[in-house]
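1. what's the 3D shape of this:
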Amino acid sequence: MASDVLLQHLDYLLALAAERHFGRAAARCHVSQPTLSVAIRRLERDLGIVIVQRGRRFEGFTEEGKRVVAWAQRIIAERDEMLADLERMHGRLTATARLGAIPTAVPASPFITAEFLRRNPAASVRIEALSSREIARRLADFEIDAGLTYLDDEAPPGTRSVQMYREQYVLVAPADHRLMAEPEVTWVDAADLELCVLTTTMRNRRILDANMAAEGIRYRPAVEADSVDALYAHLTHSGRATIASTAWLPQLGVPPDFAARPMVKHGPSPAIGLVVLDRAPASIVAAALVAVAEGIDLGARIDAAARSL
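-> This is a model prediction of the structure:
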């Protein structure tokens, strides 16, 4: 078995694993499809195994191929860390910080990214809205550097975290609705409204459902969406409402002619935090994000925004 595997070939393999299509993988790597195909075959020849199941199109990876993909993810991650470490030694960081955030935490993410970019002006940031489960998978596969997610029983194993705030809930509804005159809104009363909520793949939705179930309520949402922006879009010029996290308020506020009132609490408020892989040596980019998270009192900023409404 040859030992001179080219890192570029591993890059091509990871692009194929991400796209699951030779043409799209080639476009992602800015090469022709024949160039990518030849590189994958060269990798197979060097390793003495079949990596890709081929038919008329890409059909998946062999068992050995899946193992190679897993190793390639680790090897390429270590290469990127080496380059980032060398940049840091020269007093700058030019890497792209890849942050996955649950939809309800996306509006709060600018507090983190703004400080990260202030400290690392040559760097950049890429944010993806992901479910808590997808964040766990992508962290394990080295596809993101950190996740902004729930710190509960669904938190990814093999990680370390920094708690940033606790998720509090408010009912956002038309300002002239009778419930907006109440100091707090019960889940029973909220269930009677035409609610816009996230989909059941999102942890936030499962928390809301559990709070409803705790009061014996079965409700049927009027609108389900996979992003906070979509929920807000369906509030405008309608009589609908949503149960929002207070973390949305600093950036998104409350729509015109709407108001927000606290929901009655059910047990401890869910903790949200920054999660990174717990490995040595630590990721340079992840360590930079953790340093930012540890220096920000995000909970206080969110609470202040909620009190100002």
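2. only C-alpha atoms for contact and neighbour calcs from this point on.
-> OK.
3. quick one: the strands in the stretch 201-309 of the chain?
-> Secondary structure of the stretch 201-309 of the chain (DSSP state E, counting those that start in this stretch): strands located at 223-225, 242-245, 258-262, 271-277.
4. how about those, which one is nearest Gly216?
-> Closest of these to Gly216 is strand 242-245, at 17.7 Å (criterion: Cα to Cα).
5. what helices or strands is the closest one leaning on?
-> strand 169-174, strand 196-198 (3 or more Cα pairs under 8 Å, 6 or more residues apart in numbering; DSSP states H and E).
6. Please give the structure of this sequence too, so both can be compared:
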Amino acid sequence: MIDKLEMFLAVAKEGHFGRAARTLGITQPSLSAGIKQLEESLGVLLIFRGSRYGGLTPEGQSALVWARRIVGDARQLKDEMRATRHGLSGRLRIAVVPTALTWAARLAARYGEAHPNVGFTILSRSSVQILQMIEDLQVDAGISYLDNEPLGKVSAVPLYDESYALVAPRDHPLAGQASVAWSALDGQRLCLLTPDMQNRRIINRRLTDAGVSPLAMVESNSTVVLVSQVLAGGWLTILPQDIAGFLTQGKPLSLMPMEGEGPGHAVGLIAPWREPHTPVLEALLTEARRMVR
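-> The predicted model follows:
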């Protein structure tokens, strides 16, 4: 039954039988047969389909909630039994907002010292994607904003409060100042994260509040691209101070704090709400709390 539920979850996520089959590493006929067997076992039609995928039936929508819960519980059972026999092992999948990737690396390094048999897959994603990936069981945890937009029911460990810095070439008129007012960015050539990123929405609000139109002629979902654009000359970008300091280290760039910083938005580790968590995930939450202390 569990393997059939895994098939159902894959089809619901991909919205396409062919892509779901490739994700699972099986043939499309095998996938279709598995879904049909699941429907026969439950006595309901789960997916509308003719020549192509037609979406979930009302019964399929209800079954999706149960499937996520059952598959999640089955994975937790396997993890707990493996931990009982061999100690913590396996792989943790974490989706992270781009501005928090340095924190993800630190957390993985500290965790790896204590539990060397656990591997990590760290993915850079938007805050909206992170929540969806956690819900779809695609990742085990995320690092994202905690207090700026709704999270739903998750376990959370606050890691830090975000503060912002301007990154500029050393020969730029704003370079070398003790701090820079948001209003001073009016008319400047800005490169910023794409609008789907929560950090960009925060920056937009700060600029708008200062009377500056939040227009960026260059946008990217990569902080590396933004700093590279500044290195190319004449451009400015605004990033959280931690990632900005890491990316500008050893480069001919100036880093200036932004003025008028109130309490920054909290960023933290989030995980599906589940009691108890798997041993591997509980150890990750514990390590995050130790980092903060």
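7. Once they're superposed, what TM-score comes out?
-> Both chains were compared after superposition, and using TM-score structural alignment, normalised by the length of the second structure their TM-score is 0.93; 293 aligned residues with a Cα RMSD of 1.9 Å.
8. Adding mean neighbour count and distance to Leu16 of the first structure, write the strands of the stretch 201-309 of the first structure out as CSV.
-> CSV is the format used below for the strands of the stretch 201-309 of the first structure (neighbours: other Cα atoms under 10 Å; distance: least, Cα to Cα, whole Å):
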stretch, mean neighbour count, distance to Leu16 of the first structure
strand 223-225, 17, 30
strand 242-245, 24, 37
strand 258-262, 22, 46
strand 271-277, 24, 24
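9. which one of those strands lies closest to Arg98 of the first structure?
-> Each of the strands of the stretch 201-309 of the first structure was checked against Arg98 of the first structure via Cα to Cα, and the shortest separation belongs to strand 271-277, namely 11.1 Å.
10. tell me, that closest one lands on which residues of the second structure?
-> In the comparison with the second structure, strand 271-277 of the first structure aligns to the range 266-272 (TM-score structural alignment).
11. got it, and stretch 172-189 of the first structure?
-> Mapped onto the second structure using TM-score structural alignment, stretch 172-189 of the first structure covers residues 167-184.
12. What are the contacting residues of stretch 130-149 of the second structure?
-> 9, 13, 68, 72, 92-97, 100, 104, 127, 151, 156, 158, 198, 265-272, 281 (Cα atoms under 8 Å, 6 or more residues apart in numbering).
13. Any buried residues in it, and which?
-> Of the residues in stretch 130-149 of the second structure, 130-131, 133-137, 139-146 count as buried by neighbour count, 16 or more other Cα atoms under 10 Å.
14. With stretch 54-66 of the second structure instead?
-> Across stretch 54-66 of the second structure, burial judged by 16+ other Cα under 10 Å covers Gly55, Leu56, Gly60, Ala63, Leu64.
15. Can you say which two of the residues you listed are spatially most distant?
-> Checked with Cα to Cα, the buried residues of stretch 54-66 of the second structure reach their widest spread between Gly55 and Ala63, with 13.1 Å between them.
16. Leu92 of the second structure pairs with which position in the first structure?
-> Taking TM-score structural alignment for the superposition, Leu92 of the second structure sits opposite Ala97 in the first structure.
17. same thing with Arg68 of the second structure?
-> Arg68 of the second structure maps onto Gln73 in the first structure, with residues paired by TM-score structural alignment.
18. Leu253 of the second structure too?
-> Aligning on TM-score structural alignment places Leu253 of the second structure opposite Phe258 in the first structure.
19. mind listing the helices for the stretch 151-300 of the first structure?
-> With DSSP state H, counting those that start in this stretch applied, the stretch 151-300 of the first structure shows helices at 187-191, 203-214, 228-233, 249-252, 284-294, 298-307, listed in chain order.
20. closest one to Glu128 of the first structure among those helices?
-> Glu128 of the first structure lies closest, by Cα to Cα, to one member of these: helix 228-233, at 13.0 Å.
21. and for that closest one, what span of the second structure is it aligned with?
-> Using TM-score structural alignment, the partner range for helix 228-233 of the first structure is residues 223-228.
22. Skipping adjacent residues, who's closest to Glu64 of the first structure in space?
-> Ile51 (6.3 Å; Cα to Cα, 6 or more residues apart in numbering).
23. Contact partners for the corresponding residue of the second structure for that neighbour?
-> By TM-score structural alignment, Ile51 of the first structure lines up with Leu46 in the second structure. Under the criterion of Cα under 8 Å, 6+ apart, the contact list for Leu46 of the second structure reads Glu39, Leu56, Thr57, Pro58, Glu59, Gly60, Gln61, Ala63.
24. quick one on the thing from earlier: among the buried residues of stretch 54-66 of the second structure, which are located in helices?
-> Judged by DSSP state H, helices contain the following of the buried residues of stretch 54-66 of the second structure: Gly60, Ala63, Leu64.
25. Looking at the residues you listed, which is nearest Gly245 of the second structure?
-> Relative to Gly245 of the second structure, the closest of those is Leu64; by Cα to Cα it sits at 43.2 Å.
26. The strand or helix carrying Thr84 of the second structure to helix 279-292, inter-axis angle?
-> Following DSSP states H and E, the helix or strand that holds Thr84 of the second structure is helix 58-86. Taking axes from the mean of the first three to the mean of the last three Cα atoms, to 10 degrees, one finds helix 58-86 of the second structure and helix 279-292 inclined to each other by 80 degrees.
27. just checking, what packs against helix 58-86 of the second structure?
-> For helix 58-86 of the second structure, the packing partners by 3+ Cα pairs under 8 Å, 6+ apart come out as helix 2-14, helix 279-292.
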